[in-house]
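Student: Return atomic coordinates for the entry below.
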Amino acid sequence: MSGIGVNPYAAFQAIKPAATAGTEAVKPTEDKNVIAEGVADFKATLQQAEKTAIDAAVSGADPHAMVEALANAELVLDTAVTIRDKVVEAYQELLRMPV
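Tutor: Below is the predicted model of the structure:
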């Protein structure tokens, strides 16, 4: 595959477990915003797929690259929709909780 890609497990890799059960969780040395990085990856993947599709349509570039970029964009979009659905579901569960 080409260099276009998104790692849906990047958020899990950024989370560090506590060293022991009795101590505080270790704060990562870098303050990274995983959500912002995910949105940036999402945007970049869709832009790259659009650019590849336009190049293939206008200049007759490699059609296999276009299919690969569009399949990758579809995968990223499906991942984003699944995450959105889970967030909405969690919010609805919070609303159903008795106060």
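
Student: Could you use CA atoms for every contact and neighbour count after this?
Tutor: OK.

Student: which residues in the chain form helices?
Tutor: Assigned by DSSP state H, the chain shows helices spanning 10-14, 34-59, 63-96.

Student: Please identify which of the ones you listed is closest to residue 26.
Tutor: helix 10-14 (11.9 Å; CA to CA).

Student: Check which helices and strands the closest one sits against.
Tutor: On a contact count with 3 or more CA pairs under 8 Å, 6 or more residues apart in numbering; DSSP states H and E, helix 10-14 meets helix 34-59.

Student: Packing partners of the helix it packs on?
Tutor: helix 10-14, helix 63-96.

Student: Quick one: work out the angle between the last one and helix 34-59.
Tutor: Direction vectors for helix 63-96 and helix 34-59, defined by axes from the mean of the first three to the mean of the last three CA atoms, to 10 degrees, enclose an angle of 150 degrees.

Student: List the buried residues of helix 63-96.
Tutor: Of the residues in helix 63-96, 65-66, 68-70, 72-73, 76, 80 count as buried by neighbour count, 16 or more other CA atoms under 10 Å.

Student: one more to put side by side:
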Amino acid sequence: MNIKQLDAVNAYSQASKQLQNGLAGPRDGADGASGESAFASLVSDSIGDVKATTTNLEVTSAQALTGQSDIVDVATAVSNAEMVVETVVTVRDKVLSAYNDILKMPI
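Tutor: Here you go, the predicted model:
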């Protein structure tokens, strides 16, 4: 068993534990109130985080240009935005890799 298969097994195990504990909503994967799956809400929350972080970066950069903000604040905002985007991209890559591994499994 290679590392990618272990990642897929670990992801399945964690999702299974969350479903058993009731953290991810009903067993069909849909949230009761919104009708949206837990994965879809995770993706929308991540995209919202990226939007909020990049908006903060733009505001801080504009404030630095007008002299209302320090260069340290700009560097911190840039670092934070970079970290959030890298995290979202890494999670996306892992999900796609696990999905591809599941597709390749023999039936």
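
Student: where does the TM-score land?
Tutor: Once superposed, chain against chain, the TM-score is 0.62 (TM-score structural alignment, normalised by the length of structure 1); 79 aligned residues with a CA RMSD of 2.8 Å.

Student: Make TSV out of the helices of structure 1 and add distance to residue 27 of structure 1.
Tutor: Formatted as TSV, these follow (distance: least, CA to CA, whole Å):
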stretch	distance to residue 27 of structure 1
helix 10-14	11
helix 34-59	14
helix 63-96	25
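
Student: mind checking which of these is nearest residue 25 of structure 1?
Tutor: The nearest among the helices of structure 1, by CA to CA, is helix 10-14 at 13.0 Å.

Student: residues in contact with the closest one?
Tutor: 34-35 (CA atoms under 8 Å, 6 or more residues apart in numbering).

Student: ok, so what distance separates the aligned partner of residue 86 of structure 1 in structure 2 from residue 5 of structure 2?
Tutor: By TM-score structural alignment, residue 86 of structure 1 lines up with residue 94 in structure 2. Distance from residue 94 of structure 2 to residue 5 of structure 2, counting by CA to CA, to the nearest Å: 11 Å.

Student: before we move on, back to that, between all of the buried residues of helix 63-96 of structure 1, which two are separated the most?
Tutor: 65 and 80 (22.4 Å).

Student: Any figure for the gap between the residue sitting furthest away from the middle of structure 1 and residue 88 of structure 1?
Tutor: In structure 1, the residue that sits farthest from the middle, by CA atoms, centre = their mean, is residue 99; the gap is 33.9 Å. Distance, residue 99 of structure 1 to residue 88 of structure 1, by CA to CA: 19 Å.

Student: And residue 62 of structure 1, what's its match in structure 2?
Tutor: In structure 2, the residue paired with residue 62 of structure 1 is residue 70, using TM-score structural alignment.

Student: Return the residues in contact with the nearest residue to its match once chain neighbours are set aside.
Tutor: Among residues not flanking residue 70 of structure 2 along the chain, residue 64 sits closest, at 6.0 Å (CA to CA, 6 or more residues apart in numbering). Residue 64 of structure 2 makes contact with 70-71, 74, according to CA under 8 Å, 6+ apart.
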